[in-house]
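Enquirer: I'll drop the sequence and a predicted model, then ask my questions.
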Amino acid sequence: MLKVGVLASGRGSNLQSIIDSIKAGVLKAEIKIVITDKAAAKALDRAEKYNIANSYINPKIYENKSDFEQAMIDLLEEHKVDLVVMAGFMRILSPYFVKHYRNRVMNIHPSLLPSFTGLHAQKQALDYGVKVAGCTVHFADEGMDTGPIILQATVPVMDDDTEETLSQRILEEEHRIYPKAIKLFSEGRLEVKDGKVLIINN
């Protein structure tokens, strides 16, 4: 069974969608550890509720980013994690971390990448006036919100949308496609070739 490690910084709603998919029998995986960089992250409460091992790692106690990331890697290795899932983890991973888990770190971003990377992607979409927005699951690489795209989902942008209403509509799609992408990985159906993800039909 696929062993998953989750990195989170906030409320962990995507973590919840993964937990729900596992409990429903849709996703055959086990979350072995939830790691946060924020002591007050609600993701920790969610992990506790479902008896999932969890840990807050304070980045401020480490001299540098490498030492902080090594602490995360040590925990992930201790739990023999196959796939690292970023669920609202608000830090860019270093090339060292990415190399250690090459094509085994997933991230979800609330835009149709490569458009609108970084923070406030929904506001960027509204400011630009796009008619369609959405979300992207991708393998993390050394860049910010770059890396091979696995799945995308679209939502219409309404004339009266605010950042909050658009974010909520996109979030519903995030909760749908993130477990789906993890399921494809667990079934060995994702192949990265020439910087693109091929979905293999078994």
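Expert: Thanks, I have the structure now.

Enquirer: switch to C-alpha atoms for all contacts and neighbour counts from now on
Expert: Fine.

Enquirer: list the contacts of the longest helix seen in the chain.
Expert: Among the segments of the chain that qualify as a helix by DSSP state H, the longest is helix 163-186. The set of residues external to helix 163-186 that reach it, using CA atoms under 8 Å, 6 or more residues apart in numbering, is 1-2, 13-14, 17-18, 21, 27-29, 108, 110, 122-123, 126, 133-137, 150-155, 157, 190, 199.

Enquirer: over to stretch 95-115?
Expert: By CA under 8 Å, 6+ apart, the surrounding residues in contact with stretch 95-115 are 66, 69-70, 73, 82-88, 117, 121-122, 125, 133-142, 145-146, 152-154, 167, 170-171, 174, 178, 192.

Enquirer: sketch out the helices for this structure, chain order is fine.
Expert: Secondary structure of the chain (DSSP H): helices at 13-23, 42-49, 65-78, 95-100, 121-128, 163-186.

Enquirer: relative to residue 33, which of these is closest?
Expert: helix 65-78 (7.2 Å; CA to CA).

Enquirer: buried residues of that closest one, list them for me.
Expert: 68, 69, 71, 72, 73, 75, 76 (16 or more other CA atoms under 10 Å).

Enquirer: same question, stretch 133-147
Expert: Buried, per 16+ other CA under 10 Å, within stretch 133-147: 133-142, 145-147.

Enquirer: let me have those residues in CSV, adding distance to residue 62 as columns.
Expert: Below are those laid out as CSV (distance: CA to CA, whole Å):
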residue, distance to residue 62
133, 38
134, 36
135, 33
136, 32
137, 30
138, 29
139, 27
140, 23
141, 23
142, 21
145, 25
146, 27
147, 28
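
Enquirer: another structure for you, compare them:
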Amino acid sequence: MKIGILISGRGSNLKALINACEEPGFRGHIALVISNRPGAAGLDIAKAAGIPTLVIDHKEFTTRETFDAELDRALTKAGVELVCNAGFMRILTDGFVEKWRDRQLNIHPSLLPAFKGLHVHQRALDAGVRITGCTVHFVRPEMDEGPIVAQAAVPVLPGDTAETLAARILEAEHKLYPLALRLVVEGRARVVGEHVVLNDVDGTDIPAPLFMPTLQ
């Protein structure tokens, strides 16, 4: 399966996905990495791995629709079959999302449906939750909505700040996203209605979403 990765920044999740795709027997490869920001550090990570890169600067487009249309053209030209948002800080139009329906993944740093949107870690601390985490889901037009593929739990520790909590959740993301991607490229995670059904290696259905234990 040809995978396209969308980034805006440092590319830490991109690196985790690159490592996963390099593992023996992985059934997908990254065909293209696109950034909407010319200076994104993740571009250098992709280039170092020999992966084609492209910058589509959103500032050069007058509307979201024209930007998304160019994004779609680039992904289609590269033969991409599955899109992974990896720190891509753009809200995509409904038209783009529907074009890639059930073929676009996103990772969010909370246990959805809790704490959608921005400033997630501070909001979790303000709410006094004891457990938070991260979620990989298929993208829908609504922000941080869509069928959940996998989640990982991360404890909130005494004395945590938004920064320390974010760092611990990011470590979980680097484990969860490759796992979820593998399930999708192997055809073991499929959308039925608005839920994900997972298949075990023997083809039998297993409960979804996949939930990783608390990561210390």
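Expert: Received, thanks. Everything numeric here is computed off the predicted structure, so don't read it as measured data.

Enquirer: care to give me the TM-score?
Expert: Put the two chains on top of each other and the TM-score (TM-score structural alignment, normalised by the length of the first structure) is 0.96; 201 aligned residues with a CA RMSD of 1.0 Å.

Enquirer: reformat the helices of the first structure as a markdown table; add distance to residue 7 of the first structure.
Expert: Below are the helices of the first structure laid out as a markdown table (distance: least, CA to CA, whole Å):
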| stretch | distance to residue 7 of the first structure |
| --- | --- |
| helix 13-23 | 9 |
| helix 42-49 | 9 |
| helix 65-78 | 9 |
| helix 95-100 | 13 |
| helix 121-128 | 20 |
| helix 163-186 | 14 |
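
Enquirer: which one of those helices lies closest to residue 34 of the first structure?
Expert: Judged by CA to CA, the one of the helices of the first structure that comes nearest to residue 34 of the first structure is helix 42-49, at 6.7 Å.

Enquirer: residue 84 of the second structure and residue 53 of the second structure: what is the separation?
Expert: Computed as CA to CA, to the nearest Å, the residue 84 of the second structure to residue 53 of the second structure distance reads 14 Å.

Enquirer: next: residue 102 of the second structure.
Expert: Per CA to CA, residue 102 of the second structure is found 24 Å from residue 53 of the second structure.

Enquirer: and these two? which has more neighbours close in?
Expert: Remark: of residue 102 of the second structure and residue 53, residue 102 carries more neighbours, 21 against 18, as counted by other CA atoms under 10 Å.

Enquirer: pretty sure residue 196 of the second structure contacts residue 205?
Expert: No - look at residue 196 of the second structure against residue 205 with CA atoms under 8 Å: they stay out of range, at 10.5 Å.

Enquirer: of those two, who's got more company?
Expert: Between residue 196 of the second structure and residue 205, residue 196 has the larger neighbour count (other CA under 10 Å), namely 23 against 13.

Enquirer: so how far is residue 106 of the second structure from the more buried one?
Expert: 14 Å.

Enquirer: what of residue 157 of the second structure?
Expert: 26 Å.

Enquirer: neighbour count winner among those two?
Expert: Legend: neighbour count by other CA under 10 Å for residue 157 of the second structure and residue 106, higher for residue 106 (23 against 14).

Enquirer: so what corresponds to the more buried one in the first structure?
Expert: In the first structure, residue 106 of the second structure lines up with residue 107, judged by TM-score structural alignment.

Enquirer: ok, now which ones touch the closest residue to that match other than its chain neighbours?
Expert: Leaving out its chain neighbours, the residue that sits closest to residue 107 of the first structure by CA to CA, 6 or more residues apart in numbering is residue 86, at 4.9 Å. Applying CA under 8 Å, 6+ apart to residue 86 of the first structure gives the contacts 6, 7, 8, 105, 106, 107, 108.

Enquirer: swap in 6 Å and give it another go.
Expert: 6, 7, 106, 107 (CA atoms under 6 Å, 6 or more residues apart in numbering).

Enquirer: same check on residue 210 of the second structure?
Expert: Applying CA under 6 Å, 6+ apart, the residues near residue 210 of the second structure are residue 150.

Enquirer: so what does it match up with in the first structure?
Expert: Taking TM-score structural alignment, residue 210 of the second structure has no aligned residue in the first structure.

Enquirer: can you list the buried residues in the longest helix of the first structure?
Expert: In terms of neighbour count (16+ other CA under 10 Å), helix 163-186 of the first structure has its buried residues at 166-167, 169-186.

Enquirer: what do you get for stretch 18-28 of the first structure?
Expert: Residues 18, 19, 21, 22, 27, 28 are the ones in stretch 18-28 of the first structure that count as buried (16+ other CA under 10 Å).

Enquirer: coming back round to it: including distance to residue 48 of the first structure, could the buried residues of helix 65-78 of the first structure go into JSON lines?
Expert: Formatted as JSON lines, the buried residues of helix 65-78 of the first structure follow (distance: CA to CA, whole Å):
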{"residue": "68", "distance to residue 48 of the first structure": "23"}
{"residue": "69", "distance to residue 48 of the first structure": "23"}
{"residue": "71", "distance to residue 48 of the first structure": "21"}
{"residue": "72", "distance to residue 48 of the first structure": "19"}
{"residue": "73", "distance to residue 48 of the first structure": "21"}
{"residue": "75", "distance to residue 48 of the first structure": "17"}
{"residue": "76", "distance to residue 48 of the first structure": "18"}
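
Enquirer: just these now: which is nearest residue 93 of the first structure?
Expert: For those, the nearest to residue 93 of the first structure is residue 69 (8.0 Å; CA to CA).

Enquirer: aligned partner of that closest one in the second structure?
Expert: Residue 69 of the first structure maps onto residue 68 in the second structure, by TM-score structural alignment.
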